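Q: Everything below, folded, please.
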Amino acid sequence: MRMLFLLSLLAVVVSYAGYTYIDQGYIDVAQLKSQIGLAPRLIDDQADLLTAEEENYISEYQQMLLRRFDIDYRIITKNNLPDINQYAWQTFNSEEVGNQSQHGRGMLLVIDPGKDTLRIEVSGNLESTYTDAFIAYLENRQMVPFFNLGRVDEGIFATSELIRIRAIQAEEGIGFDPSSVQISLGGGASAEAGINAGRDTTFTKNKPDILAADTPEETHRRFIESFANRNGRRDLDIFTDETKQHMGDKIGSAAQMDNAFQTYSRCTIEHVTYNKANTRAVMVYSLSNRGCDPFLFEKGDDGKWRLDLKTLGTALGHSYGNIWYLDYRRYEMSGIKNYNFGFRHLNFLRPSGEQFEHQGVPYYRDYGMEANHVIEGTKITEFHGEDSFMAKQGFKVGDVIQQWESITYPHQYEVGRRMERVRPGLDIYTRVRRNDTYLEKIFKAPPRPAKGTLRFGVSYHSNGSRSCLVHYVEPGSLADRLGLKEGDFIASWQGKEDADQGFIHDLFDTLNAGDELTAKVYRNGNLINLATVVGEKRTMGKVH
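A: Below you'll find the predicted structure:
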């Protein structure tokens, strides 16, 4: 299956071939009909444009539109129709498009590759959201650029994504502005499909170069501005050489550029973090808007900062709700580990109850700090049985586990808890120290054990102080305002002596704005009293 990695348009991209998950909603009439075999086909590919895999994937997205937005979205492909407009209207009514929706909200896409035309039909109660101007814009500036290169599946999927984005805008009271369309699109809802017509160079030919800047922030500003100017060149100076090569055959439609500009205009930059050598940087946005992807930068020999979209596009995936996550399948090959320094203020977790396989969704750390019981982690002391799972993964007695998934320097209790709860088949990332060598290992969680047997076949122990050691403090966070420093040992937390990690993190959920937070820490052999007033907690967008 072809992959839809539109790296130049990160704000509106969903990883086409990546693992995704769908938010779980109510059981509606359409779902009940589907369960008893009465639901109509969402895709009727009579022209045989899609593979079975492509059809199944697009169909999942259609089901999400029905669950989340109550839109009954159907797709028909058929060759050499006498009149595509009449056919679409008659089929919309005869197939009762919209009857799967609780409020009769229907949409039909008809593609005729034989006559190279397409049409979108919408129900009356959706016309205020999907106006003729928007539909014409969708066809000409989203579908056609993909169809020109014969990538019909990608064009359908990208169009479905824009339908979702427009539904969200309507919920927020945002209308479609026809003045943003830079060409005359006409008032109809049908258009030439342009299948296999060749790449559209409208937004690349005669477009100016964009030079890299002295700071990541300015390079980023110029990049976002390129969306507003619809500059689709892939050889811009603001890109690293690897990014230019990687983006060679990627498609960037005008509709996607428009939406990228609108999306990032509403994003709030939270941190720009540099590595110690000052050769890489990471820009991260507030998680209040989970649709704002982070950006990675490399500093060139000329001192200019350039966008590393190759690493970012390989490492990140997106949910149907356009929520970005780290894809642990591609953790090593993507090179994202070289940018770990920019994500230390985040935990990457698999939310329970979702259909996660390899996704790590970002969450803020409690208090904006990382603290664990011991300095180094958990040491492997013994393997059990000839079939010890951990031994088969290449671990050895004496290895010190310094990271288990997103938890660094994990205490034995945290390792044990993760071993017990992880679902079979999920990728587990670990970093271990073996004498003077540091190793990274990724392996799949084993099946649940039989009664009386060990799942991982290993014993382990944490050496060191029972006091929590602070490993990281996020600038500007509650922990930072409290006065914590990396290397502090926590002697007391909110009056509790020798507070363990569980107590510290559980307390976070009980704190409210205006509460006082106190702590005592050992720093360079001195006992120091700390106190601050809790502010408003940062909000995080819904994961869907």
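
Q: alpha carbons only for contacts and neighbour counts from here, please
A: OK.

Q: Give me the distance between the two termini of stretch 247-261.
A: Distance across stretch 247-261, first residue to last, is 19 Å (Cα to Cα, to the nearest Å).

Q: from memory Asn80 sits against Pro113, does it?
A: Yes. With contact defined as Cα atoms under 8 Å, Asn80 and Pro113 form a contacting pair (7.4 Å).

Q: Look at those two and report which has more neighbours.
A: Pro113 (23 against 14; other Cα atoms under 10 Å).

Q: Next secondary structure after the helix or strand harbouring Ala255?
A: If you go by DSSP states H and E, Ala255 is part of helix 254-265. Sequence order places strand 269-274 as the next helix or strand after helix 254-265, per DSSP H and E.

Q: Distance from the chain centre to that next one, please.
A: 18 Å (Cα atoms, centre = their mean, to the nearest Å).

Q: Pull out the buried positions in it.
A: Neighbour-count burial for strand 269-274, counted by 16 or more other Cα atoms under 10 Å, picks out 271-274.

Q: could you say what helices and strands the helix holding Ala255 packs with?
A: helix 216-228 (3 or more Cα pairs under 8 Å, 6 or more residues apart in numbering; DSSP states H and E).

Q: what comes up buried for the helix it packs on?
A: Buried residues in helix 216-228 (16+ other Cα under 10 Å): 216, 219-220, 222-228.

Q: Identify, from the residues you listed, the entry nearest to Leu517.
A: Of all the buried residues of helix 216-228, Leu517 sits closest to Pro216, with 35.6 Å by Cα to Cα.

Q: can you pull the contacts of the closest one?
A: By Cα atoms under 8 Å, 6 or more residues apart in numbering, Pro216 lies in contact with 281, 283, 297, 305-306.

Q: and those as TSV, adding neighbour count?
A: As requested, those are exported to TSV (neighbours: other Cα atoms under 10 Å):
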residue	neighbour count
Ala281	25
Met283	20
Phe297	28
Trp305	29
Arg306	29
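
Q: Touching, Leu346 and Gly360? I think so.
A: No. Counting by Cα under 8 Å, Leu346 sits too far from Gly360 to count as a contact (10.5 Å).

Q: Quick one: end-to-end length of stretch 186-195, please.
A: With Cα to Cα, one end of stretch 186-195 sits 20 Å from the other.

Q: Kindly report the same for stretch 119-137.
A: 12 Å.

Q: returning to what we had before: and the contacts of Pro216 as JSON lines, adding distance to Thr159 and secondary structure?
A: Formatted as JSON lines, the contacts of Pro216 follow (distance: Cα to Cα, whole Å; DSSP: H, G, I helix; E, B strand; the rest coil):
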{"residue": "Ala281", "distance to Thr159": "33", "secondary structure": "strand"}
{"residue": "Met283", "distance to Thr159": "28", "secondary structure": "strand"}
{"residue": "Phe297", "distance to Thr159": "30", "secondary structure": "strand"}
{"residue": "Trp305", "distance to Thr159": "33", "secondary structure": "strand"}
{"residue": "Arg306", "distance to Thr159": "30", "secondary structure": "strand"}
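
Q: Let's see this one next, to set against the first:
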Amino acid sequence: MLGLFAAVVLAIAYQGNERLATVPRVTDHINLLSPDERDRIARFHDYLLSDHDIDYRILIARGIDDINQFAVNYFRDGNIGAASNSARGLLLVIDAQANQVRLEVSYALEPIYTDAFVFYVEHNQMTEFFAADRVADGILATTEMLITRANNAASGLGLDTEGWAASSGGGGARVDARIGEGTAARREDNVAIGGSASPREVLDRYRRAMEDRNNNPRLSIYSEQTREMLGQRVMTPAQMDNVAKSLRNCQPEKLFHQDNRAVLRYPIKARTCPPYFFLREDNQWRLDFTVMINAIRFGRNNEWRLVPGYSGPYGFAFRDLRFDRNGYPYPQ
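A: I've put the predicted structure just below:
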């Protein structure tokens, strides 16, 4: 039976006995998110609608008695999916008091977002961020996975082509949100690497570490500043699975080297394969993610681009390319 709060929330979906066409992109009744975070999430969901015809809504509340039944009713009475031309609707319900979350999927999207996929993103991406008290980042990171799955489905790629498929169990309805519970323990095992290892070999060791879901931020394949940065960040199983899959599917084409820095680049036509930066420290090549995150950006289809006007220490690796005003690369 739905609680008093649920009845009140459902009532907003009606006005003068007429069903409203939409509810807000993000409805946060308890101010769990800041106004800027709500706006940022809403913008991402606008992209999901314009690019993939998916109407995705967020409801954050407390005091929901039965989140499963509530989500079904709110989905129906809030007319979720009405903004989509093909009735493709998604609803994420978060009950902060009961510490539970549910992602409701419309019938039209079930072939794309299967129960197993929903289970995977809830357990291995979304709630990992929630546990670190980074709810907005967890929602956005989940949206990125939803976009990737939609892109792959539009390209005719089956579920078995994605990294999550091999490691996901069955689907579930509600799951524990884990808000503020604390991040998962970090592993302590290192990755063996010698001074003679090339950037390609270092990248291969990184791929294997990600396949093994090694979330140790102090791996010897990382530069010192990268270790400090990763020690402050959430590393989810889903993120590591995605990195491993990307590296398996991407084949480096060129190595650019200048002094104590190097860049491994992929063919330009491989738009979703970003370049990797390396720094020579203590006579070993190490991944330099601290500079990468300031130089490389990703578009709505996960295609990489260089920050417009980039002139940092790795600029030598891009002089043979031309870039459009958004930073996307093209051959000269």
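
Q: Any chance of CSV for the buried residues of helix 216-228 of structure 1, columns distance to Arg290 of structure 1?
A: Shown next, in CSV, are the buried residues of helix 216-228 of structure 1 (distance: Cα to Cα, whole Å):
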residue, distance to Arg290 of structure 1
Pro216, 21
Thr219, 22
His220, 18
Arg222, 22
Phe223, 20
Ile224, 18
Glu225, 21
Ser226, 22
Phe227, 20
Ala228, 21
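
Q: Between the contacts of Pro216 of structure 1, which sits nearest Gly317 of structure 1?
A: Met283 (17.1 Å).

Q: Just tell me what the closest one corresponds to in structure 2.
A: Using TM-score structural alignment, the equivalent of Met283 of structure 1 in structure 2 is Leu264.

Q: Provide a list of residues in contact with that match.
A: 199-200, 252-256, 275-277.

Q: Leaving out sequence neighbours, find the closest residue to it.
A: Leu255 (4.7 Å; Cα to Cα, 6 or more residues apart in numbering).

Q: Next, the contact list for the residue mapped onto that neighbour from structure 1, please.
A: Aligning on TM-score structural alignment places Leu255 of structure 2 opposite Val272 in structure 1. Shown in contact with Val272 of structure 1 (Cα under 8 Å, 6+ apart): 281-284, 342.

Q: how near is Val272 of structure 1 to Phe146 of structure 1?
A: In terms of Cα to Cα, Val272 of structure 1 sits 34 Å off from Phe146 of structure 1.

Q: longest helix of structure 2?
A: Ranked by number of residues, the top helix in structure 2 under DSSP state H is helix 135-154.

Q: how far apart are that one and its match in structure 1?
A: Helix 135-154 of structure 2, aligned to structure 1 and superposed, deviates on average by 0.6 Å (mean Cα distance after the TM-score superposition for structure 1).

Q: Going by contacts, tell me the helices and strands next to that helix.
A: helix 35-52, helix 127-131.

Q: who touches the shortest one?
A: The set of residues that contact helix 127-131 of structure 2 without belonging to it, under Cα under 8 Å, 6+ apart, is 135, 137-138, 176-184, 234, 236.

Q: Equivalent analysis for the longest one, please.
A: Residues lying outside helix 35-52 of structure 2 but in contact with it, judged by Cα under 8 Å, 6+ apart, are 25-26, 54-57, 83-84, 136, 139-140, 143, 147, 150, 300.

Q: at 10 Å what do you get?
A: Helix 35-52 of structure 2 has contacts (Cα atoms under 10 Å, 6 or more residues apart in numbering) with 24-28, 31-34, 53-58, 81, 83-85, 88-89, 135-137, 139-140, 143-144, 146-147, 150-151, 154, 300-301.

Q: and whatever helix or strand comes next after it with helix 35-52, angle?
A: Helices and strands here follow DSSP H and E; after helix 35-52 of structure 2, the next one along the chain is strand 55-61. For strand 55-61 of structure 2 against helix 35-52, the angle by axes from the mean of the first three to the mean of the last three Cα atoms, to 10 degrees is 150 degrees.

Q: Which stretch of structure 1 is strand 55-61 of structure 2 matched to in the alignment?
A: Following TM-score structural alignment, the aligned partner range for strand 55-61 of structure 2 in structure 1 is 72-78.

Q: got it, and stretch 229-240 of structure 2?
A: Counting by TM-score structural alignment, stretch 229-240 of structure 2 corresponds to 246-257 in structure 1.

Q: Identify each buried residue in the matching stretch, please.
A: Neighbour count says stretch 246-257 of structure 1 has 246-247, 251-257 buried, by 16+ other Cα under 10 Å.

Q: circling back to that earlier point, now, which of the buried residues of strand 269-274 of structure 1 sits nearest Leu211 of structure 1?
A: Val272 (20.1 Å).

Q: OK, contacts around the equivalent of Asp77 of structure 2 over in structure 1?
A: Alignment note (TM-score structural alignment): Asp77 of structure 2 maps to Ser94 of structure 1. Going by Cα under 10 Å, 6+ apart, Ser94 of structure 1 touches Ala88.

Q: Arg208 of structure 2 too?
A: 191, 202, 214, 244, 247-248.

Q: Tell me if I'm right that Thr314 of structure 1 and Tyr325 touch.
A: No. Applying Cα atoms under 10 Å as the test, Thr314 of structure 1 and Tyr325 come out as separate, 11.3 Å apart.

Q: In three-state terms, how would Ala87 of structure 2 be classified?
A: coil (DSSP: H, G, I helix; E, B strand; the rest coil).

Q: so how many other residues sit close to the alignment partner in structure 2 of Asn322 of structure 1?
A: Using TM-score structural alignment, the partner of Asn322 of structure 1 in structure 2 is Asn302. Residues lying near Asn302 of structure 2 (other Cα under 10 Å) number 16.

Q: mind checking how far Asn302 of structure 2 is from Leu279 of structure 2?
A: Counting by Cα to Cα - Asn302 of structure 2 and Leu279 of structure 2 are separated by 25 Å.

Q: Find the nearest non-adjacent residue to Phe298 of structure 2, please.
A: Trp304 (4.4 Å).
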